[in-house]
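Chemist: need a 3D model of the sequence below.
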Amino acid sequence: MRIDRFLKVSRIIKRRTIAKEMADQGRIKVNDKTIKSSTKVQIGDILEVSFGNRTIKARILNLLETTKKSEAQDLYELVD
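Modeler: Now for the predicted structure:
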């Protein structure tokens, strides 16, 4: 699954276009590598998303094409 799609489905970022822009600006890392929006992610990958002065670090637990809002947080776990 593409990183921009995963970020939208997991609701870490609300819109896929915003996720794409953030990735293209270098504000998203997967396994400590800056990536493009078309990068494929897999279960077990570590994401690092920078929102201004705040950074979220999360491990991918599951990949689903669609999900309900209540199930979105089951796709990842926050990592320190």
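
Chemist: all contacts plus neighbour counts: C-alpha atoms, from now on.
Modeler: Noted.

Chemist: and the helices in this protein?
Modeler: Shown for the chain, the helices assigned by DSSP state H span residues 3-9, 16-24.

Chemist: most packed of these?
Modeler: helix 3-9 (a mean of 23; mean count of other CA atoms under 10 Å).

Chemist: helices or strands next to that helix in the packing?
Modeler: The contact analysis (3 or more CA pairs under 8 Å, 6 or more residues apart in numbering; DSSP states H and E) places helix 3-9 against helix 16-24.

Chemist: can you list contacts of the helix it packs on?
Modeler: For helix 16-24, contacts defined as CA atoms under 8 Å, 6 or more residues apart in numbering pick out 4-5, 7-8, 13, 28-29, 34-37.

Chemist: ok, now stretch 63-80?
Modeler: 1, 6, 9-11, 42-43, 56-62.

Chemist: follow-up on the earlier one: the helices of the chain into TSV, with extra columns for distance to residue 66?
Modeler: Converted to TSV, those look like this (distance: least, CA to CA, whole Å):
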stretch	distance to residue 66
helix 3-9	6
helix 16-24	13
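
Chemist: one more, please, to line up against the first structure:
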Amino acid sequence: MRLDKFLKISRLIKRRTLAKEVADKGRISINGIPAKASSNVKVGDELTVNFGQKRVIVKIEKIQESTKKEDAADMYSIVKEEKISDSNRAADE
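Modeler: Now for the predicted structure:
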């Protein structure tokens, strides 16, 4: 499944167009490798997503073509969530 579609269906990011923008700006990596919106994701992959002041690392548990709001969180598990300081962000860019 495409990265942007997974982010939307799992509700990590609310809109697919926003997921595409975030990925194309280099704020998402799959298993430590920078990813584009068209990158494929599979079960077991670890996604690192940088949201402004926060970095979230999630592991993909399952992939579904569509899901209900209540079931979306079952598609991934949060490995780590951390606040990004200005010095850490500068080092990442």
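
Chemist: circling back: need the max-distance pair from the contacts of helix 16-24 of the first structure.
Modeler: Pairwise distances across the contacts of helix 16-24 of the first structure (CA to CA) peak at 18.4 Å, for the pair 8 and 34.

Chemist: do I have it right that residue 56 of the second structure meets residue 28?
Modeler: No. Residue 56 of the second structure is beyond contact range of residue 28, at 9.7 Å (criterion: CA atoms under 8 Å).

Chemist: which of these two has more residues huddled nearby?
Modeler: Between residue 56 of the second structure and residue 28, counted using other CA atoms under 10 Å, the more crowded position is residue 28 (26 against 18).

Chemist: what lines up with that one in the first structure?
Modeler: For residue 28 of the second structure, the aligned position in the first structure is residue 28, judged by TM-score structural alignment.

Chemist: is residue 37 of the first structure in contact with residue 6, as I believe?
Modeler: No. Judged on CA under 8 Å, residue 37 of the first structure makes no contact with residue 6 at a distance of 10.3 Å.

Chemist: tell me which stretches of the second structure form strands.
Modeler: 28-30, 33-34, 46-51, 54-60, 76-83 (DSSP state E).

Chemist: for residue 43 of the second structure, grab the count of nearby residues.
Modeler: 13.

Chemist: tally of neighbours for residue 62 of the first structure?
Modeler: 16.

Chemist: wouldn't it be in contact with residue 45 here?
Modeler: No. Counting by CA under 8 Å, residue 45 is not a contact partner of residue 62 of the first structure; they are 10.3 Å apart.

Chemist: residues in contact with residue 46 of the second structure?
Modeler: Residues in contact with residue 46 of the second structure (CA under 8 Å, 6+ apart) are 30-32, 57-60.
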